[in-house]
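Undergrad: sharing a sequence plus its predicted fold:
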Amino acid sequence: MTTKATLLAVTIDCADPKKLAEFYHAVTGLPVTYAEDDYAAVGDGTTSIYFGRVPDREPVPWPSSAKQFHLDFRVPDVDKAVEEYVGLGATKPDFQPGVTGEGVGWVVLLDPEGHAFCVCPEAS
């Protein structure tokens, strides 16, 4: 039998860990649990996002098959959340695969360092 692992955290490479931790703190409400120049974290003891400094990291263009991951967040009001997150420094790219003829399913945003994340409606 395979030994089962428990996910500890997701670590995101970035140029400014403290700045990105503050951004995701504002988006998620998770407290900043560590903040240094080379490493920072937000989390609540069960869910954590870590940020590691990689000074020469280049953002992957959106859309791109080179994208390696993205985060998904549920919110009660997608339009309001998008407006707020853009106000915090996110950007909204033109290509939006979650928008259909039936309306918005989800919205793709890019955080201040260009990592994609999706803003998803609450499950109905």
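TA: Done, it's in.
Undergrad: make it CA atoms for all contacts and neighbour counts henceforth
TA: OK.
Undergrad: which residue ranges of this protein form helices?
TA: For the chain, the helices defined by DSSP state H occupy 17-28, 78-87.
Undergrad: packing partners of the longest one?
TA: Using 3 or more C-alpha pairs under 8 Å, 6 or more residues apart in numbering; DSSP states H and E as the contact definition, the elements that helix 17-28 packs against are strand 32-35, strand 39-43, strand 48-53.
Undergrad: put this next to the previous one:
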Amino acid sequence: MIRKTHVIIDCPDTTSLARFYADLLGGEIGDTDSEWITVTTPTVRLGFQRVEDYRAPEWPGQQIPQQLHLDFEVDDFQAEGDRAVGLGARHLEDHLGDDGTGFVVYLDPAGHPFCLVSG
């Protein structure tokens, strides 16, 4: 049987990116060293792996493919988007319908895309 364990995210600085996601998701930092840190939340476990010569993906994938992105469901785009930016994210683009549903794309501090998503 295969079970999900972690989503692993490559980055140049494990400590700062793990802190960003722990704060964003209300998670706890677990295993720590300069090469590997984990963050556990009620819904997902994330692993952060230090990569020498890290290059951030592009959204949408152009010269450097995006590799993966994370989606987080939210009730309030504005409040959660403002909080993400306050923690160090960068707003990239909106994909919202007239009814206010859709998704908003952000980049985390290491340049990985993630989306805040609603209905």
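TA: Thanks, I have it. Only a predicted model underlies this, so the values are computations on that prediction, with no experimental measurement involved.
Undergrad: would you pull the TM-score for this pair?
TA: These two chains, once laid on top of each other, score a TM-score of 0.88 by TM-score structural alignment, normalised by the length of structure 2; 117 aligned residues with a C-alpha RMSD of 1.8 Å.
Undergrad: returning to that earlier point: just the helices and strands packed on helix 17-28 of structure 1: most buried one?
TA: strand 39-43 (a mean of 24; mean count of other C-alpha atoms under 10 Å).
Undergrad: report the aligned residue range of structure 2 for that strand.
TA: Using TM-score structural alignment, strand 39-43 of structure 1 lines up with residues 36-40 of structure 2.
Undergrad: who are the contact partners of residue 85 of structure 1?
TA: Neighbouring residues of residue 85 of structure 1 by C-alpha atoms under 8 Å, 6 or more residues apart in numbering: residue 27.
Undergrad: reformat the helices and strands packed on helix 17-28 of structure 1 as a markdown table; add distance to residue 20 of structure 1.
TA: Formatted as a markdown table, the helices and strands packed on helix 17-28 of structure 1 follow (distance: least, C-alpha to C-alpha, whole Å):
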| stretch | distance to residue 20 of structure 1 |
| --- | --- |
| strand 32-35 | 10 |
| strand 39-43 | 8 |
| strand 48-53 | 7 |
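Undergrad: list just the one of these that sits closest to residue 62 of structure 1.
TA: Evaluated with C-alpha to C-alpha, those place strand 48-53 nearest to residue 62 of structure 1, the distance being 20.6 Å.
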